[in-house]
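Peer 1: How does the following fold in three dimensions:
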Amino acid sequence: MTTRYTEDHEWITVDGDVATVGITVHAAEQLGDVVFVELPDTGKTLAKGDEFAVVESVKAASEVYAPIDGEIIAINSVLDDAPATVNEDAAGAGWFVKIKMSDASQLDGLMDEAAYNAHIA
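Peer 2: This next block holds a predicted model:
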């Protein structure tokens, strides 16, 4: 599975036509201790760039944006009770939503890991 990144520090991995989205380790480190994650409802349709979640930490609140168009088919309900999972495993267990993609070609506009690392350097 290939991971792509946005300039706003979201990551996306794709399996078939389903994308899993979260925030990067860099974003989680910048936020500090995450104390609350507000996730959308399943069934919500997103357009690329739409705000779909809010992450609150001891330092700040930050919006999370959709990297692609699609419909939310799953949310990570673990984050309701354990928002610190984002800090502990941002690129894994701390995922936010799964989106059924409506236009996979949008992935072409996202950064690969090397480009993202250059972006945050």
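Peer 1: from here on, contacts and neighbour counts on C-alpha atoms
Peer 2: OK.
Peer 1: what about the nearest residue to residue 75 once chain neighbours are set aside, how many neighbours?
Peer 2: With Cα to Cα, 6 or more residues apart in numbering as the criterion, residue 75 has its nearest non-adjacent residue at 4.4 Å, and that residue is residue 97. Applying other Cα atoms under 10 Å, we find 24 other residues in the vicinity of residue 97.
Peer 1: go on, residue 15?
Peer 2: The tally of other residues near residue 15 (other Cα under 10 Å) stands at 10.
Peer 1: So it sits against residue 1, correct?
Peer 2: Yes: when contacts are counted by Cα atoms under 8 Å, residue 15 is listed as touching residue 1 (6.8 Å).
Peer 1: all helices of the chain, in order?
Peer 2: Listed from the start of the chain, the chain has helices (DSSP state H) covering 25-31, 78-81, 85-88, 113-120.
Peer 1: helices and strands around the third one, which ones?
Peer 2: In this structure, helix 85-88 packs against helix 25-31, with contacts taken as 3 or more Cα pairs under 8 Å, 6 or more residues apart in numbering; DSSP states H and E.
Peer 1: ok so, going back, of all the helices of the chain, which lies closest to residue 45?
Peer 2: Of all these, the one in closest proximity to residue 45, counting by Cα to Cα, is helix 78-81 (20.8 Å).
Peer 1: re the thing from before, give me whichever of the helices of the chain is most buried.
Peer 2: Each of those was given a mean neighbour count from mean count of other Cα atoms under 10 Å, and the largest, a mean of 22, is that of helix 85-88.
Peer 1: before we go on, could you also do this sequence so I can check it against the first one:
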Amino acid sequence: MSTVLEGLFYTKDHEWVRVEEDKAYIGITDYAQHSLGSIVYVELPSVGDEIEMDENLGVVESVKAASDIIMPVSGEVLEINEELEDSPELINDAPYDNHLVVVQLKDKSELDDLMGKEDYEAFISEEE
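Peer 2: As a prediction, the model looks like this:
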């Protein structure tokens, strides 16, 4: 079974969100990286991009498939994880330690639409 951490928010598209004050760290879940297999490329937005909830944030490519990353919350991109450009496999090694982007949260109430640990575990158990 995939690892799901307490204290994060999760989406049905298998992204995770960690909130620190008014910043959101966004990555893909353990379940997502297992489903994709060996990740070989990550395409991320540019710093300064304004991305709305449910818009395309980027792309993760594996040896099996390419998968769009869907923005779980609206915000401005403050930082991208540049390590992933040279080492995308870090997501396979530790998906919760290797965020894709950090965004300035535009509307914290959007977090209410996301799942907590127990809801996400129930969601993925139905998909497995």
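Peer 1: Now which residue in the second structure aligns to the residue nearest to residue 75 of the first structure?
Peer 2: Applying TM-score structural alignment, one finds that residue 97 of the first structure aligns to residue 101 in the second structure.
Peer 1: What of residue 19 of the first structure?
Peer 2: Checking with TM-score structural alignment, residue 19 of the first structure has residue 24 as its match.
Peer 1: residues contacting its match?
Peer 2: Neighbouring residues of residue 24 of the second structure by Cα atoms under 8 Å, 6 or more residues apart in numbering: 17-18, 102-105.
Peer 1: quick check, nearest of those to residue 28 of the second structure?
Peer 2: Out of the contacts of residue 24 of the second structure, the member with the shortest distance to residue 28 of the second structure (by Cα to Cα) is residue 17, at 8.7 Å.
Peer 1: do you know how far the closest one is from residue 40 of the second structure?
Peer 2: In this view, residue 17 of the second structure and residue 40 of the second structure are 22 Å apart by Cα to Cα, to the nearest Å.
Peer 1: Have a look at those two and say which one is more surrounded.
Peer 2: Relative neighbour count places residue 17 above the other of residue 17 of the second structure and residue 40, with 27 against 20, counting by other Cα under 10 Å.
Peer 1: Disregarding residues adjacent in the polypeptide, which is nearest to residue 73 of the second structure?
Peer 2: Among residues not flanking residue 73 of the second structure along the chain, residue 53 sits closest, at 4.4 Å (Cα to Cα, 6+ apart).
Peer 1: Pretty sure that neighbour sits against residue 71.
Peer 2: Yes: under the criterion of Cα under 8 Å, residue 53 of the second structure lies in contact with residue 71, with a separation of 5.1 Å.
Peer 1: Centroid-nearest residue for the first structure?
Peer 2: residue 22 (2.3 Å; Cα atoms, centre = their mean).
Peer 1: Let me see the contact set for that residue.
Peer 2: Shown here is residue 22 of the first structure, whose contacts under the criterion Cα under 8 Å, 6+ apart are 10-12, 90-91, 94-97.
Peer 1: one more time with 10 Å
Peer 2: Taking Cα atoms under 10 Å, 6 or more residues apart in numbering as the definition of contact, the neighbours of residue 22 of the first structure are 5, 9-13, 53, 64-67, 76, 86, 90-98.
Peer 1: now residue 109 of the second structure
Peer 2: Under the criterion of Cα under 10 Å, 6+ apart, the contact partners of residue 109 of the second structure comprise residue 73.
Peer 1: Residue 73 of the second structure now?
Peer 2: Shown here is residue 73 of the second structure, whose contacts under the criterion Cα under 10 Å, 6+ apart are 11, 17, 24, 26, 51-55, 103-111, 113-114.
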